[in-house]
Each structure stands twice: as C-alpha cells, then as structure tokens.
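> here is my input, please return the structure:
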Amino acid sequence: MAEKLATKKMLTLDLAKQLAAAAEAEARKNNWNVVIALVDDGGHLVYLQRLDDTQYASIDVATRKAQTAIAFKRPSKIFEDATAAGKVAVLSLPIISLEGGVPLVVEGKMIGAVGVSGVTSQQDGVVAKAAVDELAKIVGG
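Below you'll find the model as predicted:
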C-alpha cells in the first residue's frame, strides 16, 4: 500500500523560518520594516514574521501576495505589470496585484510561496527574492 502513496517535497516550519531569516536579513540591511509570510502549496500560512514598527495592514497584504503567487503559479508582479499596462480585468480575480509574492520551487514543483509587504512593491520584491535565493542555496539550485 505504501508504494501507492505519493511523496512530495513540502515547506516545513523549519524551512519557512530559514527562508524568513534570509528575507529578514535583506530587509534589515536596507532598513526596511516588512512582514514576511510563507504559505504552503495550498496557500495556507506556515510562518509569518512582522518586523518591529511595520504597519499591521502589511500582515494581510504579505499573506495575500504569497497566496496569489501559489494560486496562479507565478510571481504576483505579473499582475502588477498587467494592471499597469491597462489590463484591469485581472482586478476581478481573487488576487493582490502588487510585486512581492513569489513561488518557491524545488525540482520543478511548487512547495509554497513567500509574500512580503511593508515598503514599496519593488522593495518588497527584493526581500522576497532573498528568500527564493536562500531556497536555491539549500536545494543546490
């Protein structure tokens, strides 16, 4: 029976904390106060970190950026760019159309996503990229 069960890579709490630490280091290096949210492949929150003095509204925004990235299997920046180009129909989707949400991919499979909010969307994207880069170091990619 066990051989019929699928196995998959997953975003564990320990891994989420490690990725958040890399994102936090990038934010602190730039003196940016942000919220860092990590969700699993179903969009469920695994870990959330709010740096001191970050506005509380960023808790929801960071989480929704991560959920957008995993739900649509692409960075949330795609939707920001589409909106900026006048493709406002994307606004009817259950998304947040701001940069800062990025899928986490291991061996071609999405294990979750990171979302960052607190500064400009471009700066949020820089912080999110630090988490993605850390994942690449961990998995050797």
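> drop to CA atoms for contacts and neighbour counts, all remaining ones
Will do.
> mind naming the longest strand for the chain?
The longest strand of the chain (DSSP state E) is strand 109-117.
> what sits against the spatially most central residue of the chain?
Nearest to the geometric centre of the chain sits V114, at 1.6 Å (CA atoms, centre = their mean). Contact analysis of V114 by CA atoms under 8 Å, 6 or more residues apart in numbering lists 36-39, 65-66, 69, 100-104, 128, 131-132.
> re earlier: got the contact list for whichever helix or strand comes after the longest strand of the chain?
Sequence-wise, the next helix or strand downstream of strand 109-117 (DSSP states H and E) is helix 121-139. Here helix 121-139 makes contact (CA under 8 Å, 6+ apart) with 19-24, 26-27, 34, 36, 98-102, 104, 106, 114-118.
> quick one: residues contacting the closest residue to T63 other than its chain neighbours.
Nearest non-adjacent residue to T63, counting by CA to CA, 6 or more residues apart in numbering: A37, 5.3 Å away. Applying CA under 8 Å, 6+ apart to A37 gives the contacts 20, 45-49, 59, 62-63, 66, 114-116.
> do that again at 6 Å, thanks
A37 sits next to Y47, L48, A62, T63, V114, G115 when contact means CA atoms under 6 Å, 6 or more residues apart in numbering.
> quick one more, to check against the first:
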Amino acid sequence: MKTKSFLEAADVDRMLDAAVAEATTNNWAVTIAIVDEGGHLLALRRLDGCAPIGAHICVEKARSSALGRRETKGYEEMINNGRTAFLSAPAQGFLEGGVPVVVDGHVVGAVGVSGVKSDQDAQVAKAGIAAL
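All right, here's what the predicted structure looks like:
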C-alpha cells in the first residue's frame, strides 16, 4: 500500500495567509477557496470589496482543479479554442484561477481565486501554494 500526503489545518492556514498577502499587496479584491483532493471546501476568505459571486466561482475553480488534477486555465483554453461541447461537463469552474496543490507527485487539494483578471487570480492561487 502506498502512503500519500494530505493537507492539514496548518497548511491550509499558511496557504490562505500567503494568498491573502499577495492579493492585498496588489490591492486586489478577491475571494480565495482551498479544497482537499476530493473538492471539499477547507477554507474560504472573501476580501473586502469582492463581489459576492466570487465566493461561488472560486470554489468551483478550486473543485475543478482538484478533481481534474490540473490548472483550470487548460479548460478555459480548450473551450476558447473551439471545444465548446466541454461546457456540458458537470463541473463549472472552467476559468483560469484554479491551481492544484501537488505534493510528491500527488494532488492533495487546490486553490481557487476569483475577483480580478484570470491570470491575476492564478497568481494569487500560486502565491498561496508557494507558502507550502
């Protein structure tokens, strides 16, 4: 049997704090979600000024990234390049800004961010992950 890492509460707090710091440094009003490998919500933080819809979108980005084991940017590019049938897939977070957390080659969760431009959302997510 193989063993696998998993996110602990301290890891989640560290990632969330780093993502908030990145957003705050850039004066970006975003919402940040962190999920486990199954897409289950572990943390959510909506910064002042972020639209309420961000809380829904960032969770879906994180969930899609965790379950798909890839950045959601790939899904957005796929759709933009003409594979619009993918829009009928059951997940909803097909915009850039969902980034998987990979430890020892295994996806152990994901960070999803919503509120600014998609590449900026991804920047905040990656800053959170880098804190691990």
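> quick TM-score on the pair, please.
Overlay of the two chains. TM-score (TM-score structural alignment, normalised by the length of structure 2): 0.94; 131 aligned residues with a CA RMSD of 1.2 Å.
> what's the longest strand of structure 1 aligned against in structure 2?
Residue correspondence for strand 109-117 of structure 1 in structure 2, counting by TM-score structural alignment: residues 106-114.
> ok, which stretches of structure 2 are strands?
For structure 2, strands defined by DSSP E occupy the ranges 31-36, 41-46, 98-103, 106-114.
> could I get the ones you listed as CSV with distance to L87 of structure 2?
Output for the strands of structure 2, formatted as CSV (distance: least, CA to CA, whole Å):
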stretch, distance to L87 of structure 2
strand 31-36, 22
strand 41-46, 23
strand 98-103, 17
strand 106-114, 19
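> can you tell which of those is closest to A9 of structure 2?
When those are compared by CA to CA, strand 41-46 sits nearest A9 of structure 2, at 8.2 Å.
> hang on, the earlier thing: give the buried residues for the match of strand 109-117 of structure 1.
V107, V108, G109, A110, V111, G112, V113, S114 (16 or more other CA atoms under 10 Å).
> quick one: which of those residues is nearest S5 of structure 2?
The closest of the buried residues of stretch 106-114 of structure 2, once distances to S5 of structure 2 are taken by CA to CA, is V108, at 6.8 Å.
> quick one, what contacts the closest one?
With contacts defined as CA under 6 Å, 6+ apart, V108 of structure 2 is in contact with F6, D36, E37, V101, V102.
> A51 of structure 2: which of the residues you listed is nearest?
D36 (24.3 Å).
> what residue of structure 1 takes the place of that closest one?
Counting by TM-score structural alignment, D36 of structure 2 lines up with D40 in structure 1.
> quick check: the residue nearest to that match when sequence neighbours are not counted vs A82 of structure 1, distance?
Distances taken as CA to CA, 6+ apart place G112 nearest to D40 of structure 1, at 4.0 Å, with adjacent residues excluded. Here G112 of structure 1 is placed at a distance of 23 Å from A82 of structure 1 (CA to CA, to the nearest Å).
> how about Y47 of structure 1?
29 Å.
> who's more crowded, those two?
Neighbour tally, Y47 of structure 1 and A82, criterion other CA atoms under 10 Å: the higher count belongs to Y47, 21 against 15.
> in contact with that one, which residues?
By CA under 6 Å, 6+ apart, Y47 of structure 1 lies in contact with A37, L38.
> switch the cut-off to 8 Å
L13, A16, K17, A37, L38, V39.
> ok, D104 of structure 2 next?
With CA under 8 Å, 6+ apart, D104 of structure 2 has these contacts: S5.
> hmm, try it at 7 Å
By CA atoms under 7 Å, 6 or more residues apart in numbering, the contact list for D104 of structure 2 is empty.
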